[in-house]
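Visitor: Have a look; sequence and predicted model below, questions after that.
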Amino acid sequence: MEFRVLGSIGIIDGTRFTAIQGARQCTLLALLLLNAGHPVTKDQFFEELWEDETALARPANALQAQVARLRKVLRAELGDEFVSRRLITRPSSYVLDVDPLDVDVHRFASLTGRARVLTGRDPEVARGLLKQALELWQGPALQGVTGGPICQSARAQLEEDRLRAVEDRIQLDIVTDGHAQAVGELRKLAFLAPWREKLFEWLMVCLYRLGRQAEAVQTYNQLRARLVEEFGMEPSPSVKKCLLAILNQDPVLGGVERHGAARTPVRTSA
């Protein structure tokens, strides 16, 4: 039995997925899963489940009612023994006592952490771990959750972690498969996240190393036009430095990739 946070909140039993219904029930379970094995205080639940706790006539009773509903859902899916042993009530908190690695978000963190340790000495294994980690994502994190600052912060951090894992995997793809294989995905990611200028740097360098210098310069111009139009800002000094290196055919960028040549990670600046 496993739990999903990276997508719709729910329970995975083999190949069967059961989504939790209701925004407050999703938020309640999400908070417990994000803190698997650790207590979540009642004050934290109040902050996430209700914008204004003081508007509730009996806040403690309202929270107990939500927990009772969640117990009913979990009992239907996991049985009485699981609920009685694992969903623990304490005087000022609740704990969902499950193995963190049975929750996709914690397994994602474990896989990406192991991958980064292995990147330097075994890039193939590291790439495989990152692929496994990214396959856990079945949609935006905490989908269906409308919680307060804790959930909002967690959602933003998880998306940042996902993009970083994608970037790390692309770097390893370049080492293993060459620059040509990375160009398509870099174009897509750069379009979706223009504020992550590092993606544009990598795309520019990949195109340059493939002998497509004009496209590399065009990529810079597209980035600049979009940043100016949408954000009212110029590209970062790092991206400008990358453009200058391309225009000057700076040896620091490496030579044009030849079929069968050794591949190196994209490094655009110190």
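Guide: It's in.
Visitor: use CA for all of it now, contacts and neighbours both
Guide: OK.
Visitor: Give the buried residues for stretch 234-247.
Guide: 235, 239, 242, 243, 245, 246 (16 or more other C-alpha atoms under 10 Å).
Visitor: Could you pull out the buried residues of stretch 182-192?
Guide: If you call a residue buried by 16+ other C-alpha under 10 Å, then stretch 182-192 has these buried ones: 182, 183, 186, 187, 189, 190, 191.
Visitor: mind listing the helices for this protein?
Guide: Remark: helices assigned in the chain by DSSP state H are 23-34, 42-49, 59-78, 80-86, 104-118, 123-135, 149-177, 179-192, 197-209, 213-231, 237-247.
Visitor: just so I know, which of the ones you listed lies nearest residue 13?
Guide: helix 59-78 (8.9 Å; C-alpha to C-alpha).
Visitor: sorry, back to before: export the buried residues of stretch 234-247 to TSV and append columns for distance to residue 117.
Guide: Supplementary listing: those in TSV, determined by distance: C-alpha to C-alpha, whole Å:
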residue	distance to residue 117
235	32
239	28
242	28
243	31
245	31
246	32
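Visitor: Second structure follows, compare the two:
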Amino acid sequence: MLTYRILGPIEVQAEGEPVEINGTFQRTLLAALLVNHDRLVLTDSLIGELWEHNPPRNAENALQAHISRLRRRLRSVDPDETAPRFLSMPSGYRLCLNDDTFDADIFTHALLDVRANTALSPYEMITKLRDALTLWRGPTFGGNLGGFICQAAAVRYKEYRAAALERLFEAELKIGRHNEIVAELSELVESESLNERLCQQLMVALYRGGRQRDALAAYQRMRNRLMDELGVEPSPVLQKCQMAILAHDPALQPRPVPAHTNS
């Protein structure tokens, strides 16, 4: 059984030991097949992913050679695997995870579970989301890798991570942990510079901690970034939050939540 990791530098592990996948072509090919695992990836799409607008002569043969090399490499570190890992079809290739694990799947399933399970308490939601977010070791694939397939996947997983963070801090605020999350939120707002939802959550956390001036300063920094980078004002939601802070709106304070139990 293998473990694939793309939420950070792309990695493969066999029984907890790292498996070296040599060469940019091999890593890009693996990444493109992983993010579409259990689905057919067309040959032309994979050729474009590896070589963009400059494919070699006999590109289909070159792609097939890379598939064979990757298949042999994975087989060499997991010789007991009986089910086929790669399926070759006339129009493309398919990677089958079988019993292998994939960090991006674990993460997205956790997020979808939190979204779907409305009976979860804020405490349970926090535990599930924090566990899932520990899977992230850096930017997807470790940064720029591949062509359209990999880049589109990187954008998608970044959006999933942002959604998980927003839900996490919503739950943290709901149970009154505003002081505990200020440092974490401040760092995220700086790195995720145009995420207005995280900025709003930071403003509320600061305000609840008696730091109205800092909350308004966070709003102003976000406004400056939006104006500088996009030429737009903050969203009506963020502007409303600023006005609520200025007015000391009681609605900004947390509502009582039942104490957490282990039952």
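Guide: Right, received. Where do you want to start? As the structure is a prediction and not an experimental result, all values here were calculated from the model.
Visitor: re the thing from before, most widely separated two among the buried residues of stretch 182-192 of structure 1?
Guide: Looking across the buried residues of stretch 182-192 of structure 1, with C-alpha to C-alpha as the criterion, the two at the greatest separation are 182 and 191, at 14.3 Å.
Visitor: returning to that earlier point: between the buried residues of stretch 234-247 of structure 1, which sits nearest residue 22 of structure 1?
Guide: residue 235 (42.5 Å).
Visitor: Tell me which residue is most central in structure 1.
Guide: Per C-alpha atoms, centre = their mean, the C-alpha nearest to the average position across structure 1 is that of residue 162, at 2.4 Å.
Visitor: That one -> structure 2?
Guide: Counting by TM-score structural alignment, residue 162 of structure 1 lines up with residue 161 in structure 2.
Visitor: Next up, the contacts around the nearest residue in space to that match that is not next to it in sequence.
Guide: Ranked by C-alpha to C-alpha, 6 or more residues apart in numbering and with sequence neighbours excluded, the top spatial neighbour of residue 161 of structure 2 is residue 133, at 7.5 Å. Under the criterion of C-alpha atoms under 8 Å, 6 or more residues apart in numbering, the contact list for residue 133 of structure 2 reads 107, 161, 164.
Visitor: quick one: residue 77 of structure 2 and residue 15 touch, right?
Guide: No. Here residue 77 of structure 2 does not reach residue 15: they are 9.2 Å apart, not a contact under C-alpha atoms under 8 Å.
Visitor: Show me which of the two is the more surrounded one.
Guide: Using other C-alpha atoms under 10 Å as the criterion, residue 77 of structure 2 and residue 15 rank with residue 77 on top: 17 against 11.
Visitor: can you tell me how far the more buried one sits from residue 246 of structure 2?
Guide: When C-alpha to C-alpha, to the nearest Å is the yardstick, residue 77 of structure 2 and residue 246 of structure 2 sit 61 Å from each other.
Visitor: Repeat that for residue 110 of structure 2.
Guide: Applying C-alpha to C-alpha, the value for residue 110 of structure 2 to residue 246 of structure 2 is 37 Å.
Visitor: ok, back up a step: most packed of the helices of structure 1?
Guide: Per-stretch averages of neighbours, counted by mean count of other C-alpha atoms under 10 Å, single out helix 197-209 among those, with a mean of 24.
Visitor: after superposition, how close is that one to structure 2?
Guide: When structure 2 is overlaid, helix 197-209 of structure 1 sits 1.4 Å from its aligned residues on average, using mean C-alpha distance after the TM-score superposition for structure 1.
Visitor: Pretty sure residue 87 of structure 1 sits against residue 81.
Guide: No. Contact between residue 87 of structure 1 and residue 81 fails when scored by C-alpha under 8 Å: they sit 10.0 Å apart.
Visitor: for residue 173 of structure 1, what are its contacts?
Guide: Listed by C-alpha under 8 Å, 6+ apart, the contact set of residue 173 of structure 1 reads 127, 181, 182.
Visitor: Repeat that for residue 96 of structure 1.
Guide: Listed by C-alpha under 8 Å, 6+ apart, the contact partners of residue 96 of structure 1 are 32, 33, 35, 36, 37, 38, 39, 86, 87, 88.
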